[in-house]
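Novice: Prediction below, plus the sequence it came from.
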Amino acid sequence: MRKRTITAAALLLALAAGCAAPAGEVLTPPSTAPAGTETPAPTGEDSAVMTCRLVGDGLLAEGEDGPYGGTAIFTFGTDGDTVVTVDGEPAQVSDLRSGMLLTVTWNGAVAESYPGQLGPVYALTADSGDTDDRCGLYLQVLEDLWAADPGLNEGVTQVGLDLSGLTGLTQGEKAAVAWAFGETHGLEVVTGTLEELWAQGYFTPMTEPAEGYEDSLALYQWEDGVHFTLTTDTEAAWNLPALGPGEESPVLTAFNAQKWRSGLGAYFFSDCTAQRGADGTWTYTVGSDAIA
């Protein structure tokens, strides 16, 4: 299996449980489900409960208040005994959609892997009104940026991701986006800003700085990788129409995105705007794009 490097998220995962923990401390999930859980474990079985965001159709991003510190990601499986409930009604696993917030009841075990693999899942409960597929939005942006100027992707074995400037995503959701994007393209994932990866020696110089000038990232290239940066534009201004009685304001976000291979090879999506639909999915438009 290809080893994946996800510096920020993976180093926060405790080895045995796939969870964030201080050095020397191993966190474990609660041994029993909290009072009021509608779908407890089978008689005689221990259980644990946590809330996760479903990313795609098989990846879970732990919620901020989860037992593993809000940074963990998991894969899971179901069988004929798994109880699935959506909006209070019996449902099938196929009824679950990316972006749903799931209450997961399972036996409390997590396999030693990254992502962590949950033990037997007893129940999955969702409210469709909580669906927010921001992870799907940013995965689509990354795919579209990957397809732009494909020459920048030639020969890469690694992909760098800087999602630190994105608001509206938990640390677990950012880790899920990073892992899913790397998995799609079969690439090692390295998280961090361009400056951080430059300082860590990932890039090689294309030329030396001219006399009297300081060394600069613009003089470097990533021979083995390509780096993506997504940043929320917190200064964006919205020109919204007047709302009628009972109408709710749309859920919007604005962001910029960049793909970088070298100081002479980069692609930009600027002034992007996205809106969440009633079903929790997002659509976005690019204000302008440019190549360097």
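Specialist: Sure thing, it's come through. Computed from a predicted structure; not experimentally measured.
Novice: Only C-alpha atoms from now on, for both contacts and neighbour counts.
Specialist: Will do.
Novice: Tell me which helix or strand C272 sits in.
Specialist: Here C272, judged by DSSP states H and E, is contained in strand 265-276.
Novice: all helices for the stretch 1-150 of the chain, in order.
Specialist: When assigned using DSSP state H, counting those that start in this stretch, the helices of the stretch 1-150 of the chain occupy the ranges 7-10, 134-147.
Novice: Could I get these in CSV, plus columns for mean neighbour count and distance to W106?
Specialist: Rendered in CSV, the data for the helices of the stretch 1-150 of the chain read as follows (neighbours: other Cα atoms under 10 Å; distance: least, Cα to Cα, whole Å):
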stretch, mean neighbour count, distance to W106
helix 7-10, 17, 23
helix 134-147, 19, 24
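Novice: take the one below as the second:
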Amino acid sequence: MKRKMYLFLSILLFSGILVGCTKKPFSIENTKLEFTNIEVRDGTTGNMVSLDENESKELYNYLKKIVFTKGKSPEQNTGWRYALDFMADGKVIDTIMIQDESIIKYRNYFYKTDDDTTMDLDYIASLCKSVFKALVIDNNNGLLVKPDVNSNEFRSSDKISIGTGSAIIYDEDKKEVDLNEIQIGDVINITYNGIILESYPAQITADYINILESNLLIDGYATIIDDIYNLDSGLNSGINIIALDLTEITNLSETDKEILLMKLYGMYGLEVKESTFDQLAEEGLINKEELYFPTGIIITISNSEYKEDIETLRYDIRKWRSGLGAIGYKGNAKFDGEKWIISSENMWVS
């Protein structure tokens, strides 16, 4: 009887040990984390990206679908690939370390995915990419850009040289295009791994470049300037400066004007600057006594009115080289869906 009792107790004890050793499934959802957003750190590059609320929820929902089981430390623990910091009120409340495609570390324990499941590290890597907007200022010797003044990249350098060897480039219609489609004056979005070489200009390597849709009004102004530039072309002889008097233009921001100047530089390969007659005279570029601009022309736009609903721009414009060398007219530019069509009236020449 005692032997039977001992045998029965041994079976119960052994069964209890087996039950205790059964690996319980673990899900990120079990953590019950109440977070506002997630910050992703790249263990290779050191780059850190703070995800917005929607991106954070997307990542969390992706991870909570994956079932893990507690396991031993990997045999070759060489560090972590990505760290996910769960944030609340600007403070880290918890962290999950991704070791590789199948192992995470959470609160000093390692967890492994099921045998037929792996984490998409390409997706995690994409979250660590940095994206910024920039203005193309040179495309002759590689791609040189000026970052948006509100970007972190601008705090590093006002000029950045872009490595494009492996970059995928998309145009405004999201079609893949060649590098030569990027023109001076274009505004682009650049996606890269967050690493900036602190030279001058600074250097980065782009993964993706998106050419943003052109500002229609900027294109309109570029078109009307090009129109008068090509009128009475003899006034352009021997010039190396195009000055624009945009004092009366109120429907372009300072950034828009900068883009316009860069577009014109790309079109003509000449120095293009925003300046008035008096400012040019103060610089000694215009001889006030002889009323002559030896090295350039000044194009002045006034009385401009843009009607966005019908995509029409009315304006007065003139090109001046000297007291006896100028031309101007009242203009009307209409966008026909593909290009700006210009009509003029009251043209005068001196």
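Specialist: Cool, got the structure. For clarity, every value in this text was computed on a predicted model and none was experimentally measured.
Novice: related to what we said a few turns ago, show me what the next helix or strand after the strand holding C272 of structure 1 packs onto, helices and strands only.
Specialist: Following strand 265-276 of structure 1 in sequence order, the next helix or strand is strand 282-285 (DSSP H and E). Contacting strand 282-285 of structure 1 under the criterion 3 or more Cα pairs under 8 Å, 6 or more residues apart in numbering; DSSP states H and E are the following elements: helix 134-147, strand 265-276.
Novice: can you put those in CSV and add distance to P90 of structure 1?
Specialist: Compiled in CSV, these are given as follows (distance: least, Cα to Cα, whole Å):
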stretch, distance to P90 of structure 1
helix 134-147, 26
strand 265-276, 27
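Novice: Out of these, flag the one nearest Y284 of structure 1.
Specialist: Proximity to Y284 of structure 1, assessed across those by Cα to Cα, is greatest for strand 265-276 (4.0 Å).
Novice: list the helices and strands the closest one packs on?
Specialist: Strand 265-276 of structure 1 sits against strand 252-262, strand 282-285, strand 288-291, with contacts defined as 3+ Cα pairs under 8 Å, 6+ apart.
Novice: repeat that for 10 Å
Specialist: Strand 265-276 of structure 1 is packed against helix 134-147, strand 225-232, strand 252-262, strand 282-285, strand 288-291, with contacts defined by 3 or more Cα pairs under 10 Å, 6 or more residues apart in numbering; DSSP states H and E.
Novice: Turn these into TSV, including distance to V104 of structure 1.
Specialist: As requested, those are exported to TSV (distance: least, Cα to Cα, whole Å):
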stretch	distance to V104 of structure 1
helix 134-147	19
strand 225-232	30
strand 252-262	29
strand 282-285	24
strand 288-291	41
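Novice: Which among these is found nearest to G186 of structure 1?
Specialist: Comparing these against G186 of structure 1 with Cα to Cα, the closest turns out to be strand 225-232 (12.4 Å).
Novice: between the closest one and helix 134-147, how many degrees?
Specialist: In terms of direction (axes from the mean of the first three to the mean of the last three Cα atoms, to 10 degrees), strand 225-232 of structure 1 departs from helix 134-147 by 140 degrees.
Novice: quick one: secondary structure of the nearest residue to W179 of structure 1 once chain neighbours are set aside?
Specialist: Nearest in space to W179 of structure 1, with sequence neighbours left out and distances taken as Cα to Cα, 6 or more residues apart in numbering, is V189 at 7.1 Å. At V189 of structure 1 the chain is in strand, as set by DSSP: H, G, I helix; E, B strand; the rest coil.
Novice: burial measure for V189 of structure 1, as a count.
Specialist: Neighbour count of V189 of structure 1, defined by other Cα atoms under 10 Å: 24.
Novice: What of L261 of structure 2?
Specialist: Under the neighbour criterion other Cα under 10 Å, L261 of structure 2 is assigned a count of 24.
Novice: name the helices or strands packed onto the strand or helix carrying it?
Specialist: If you go by DSSP H and E, L261 of structure 2 is part of helix 254-268. Judged by 3+ Cα pairs under 10 Å, 6+ apart, the packing partners of helix 254-268 of structure 2 are strand 130-138, helix 216-230, strand 241-245, strand 271-274.
Novice: State the distance from the residue nearest in space to the middle of structure 1 to C135 of structure 1.
Specialist: To find the centre residue of structure 1, average its C-alpha atoms and take the closest one (Cα atoms, centre = their mean): that gives V177, at 2.6 Å. When Cα to Cα, to the nearest Å is applied, the distance between V177 of structure 1 and C135 of structure 1 equals 6 Å.
Novice: got any residues that touch both of the two?
Specialist: Taking Cα atoms under 10 Å, 6 or more residues apart in numbering as the contact criterion, the common neighbours of V177 of structure 1 and C135 are 55-56, 61, 169.
Novice: Could you identify the most distant pair in those?
Specialist: In those, the most distant members under the criterion Cα to Cα are G56 and L169, with 15.1 Å between them.
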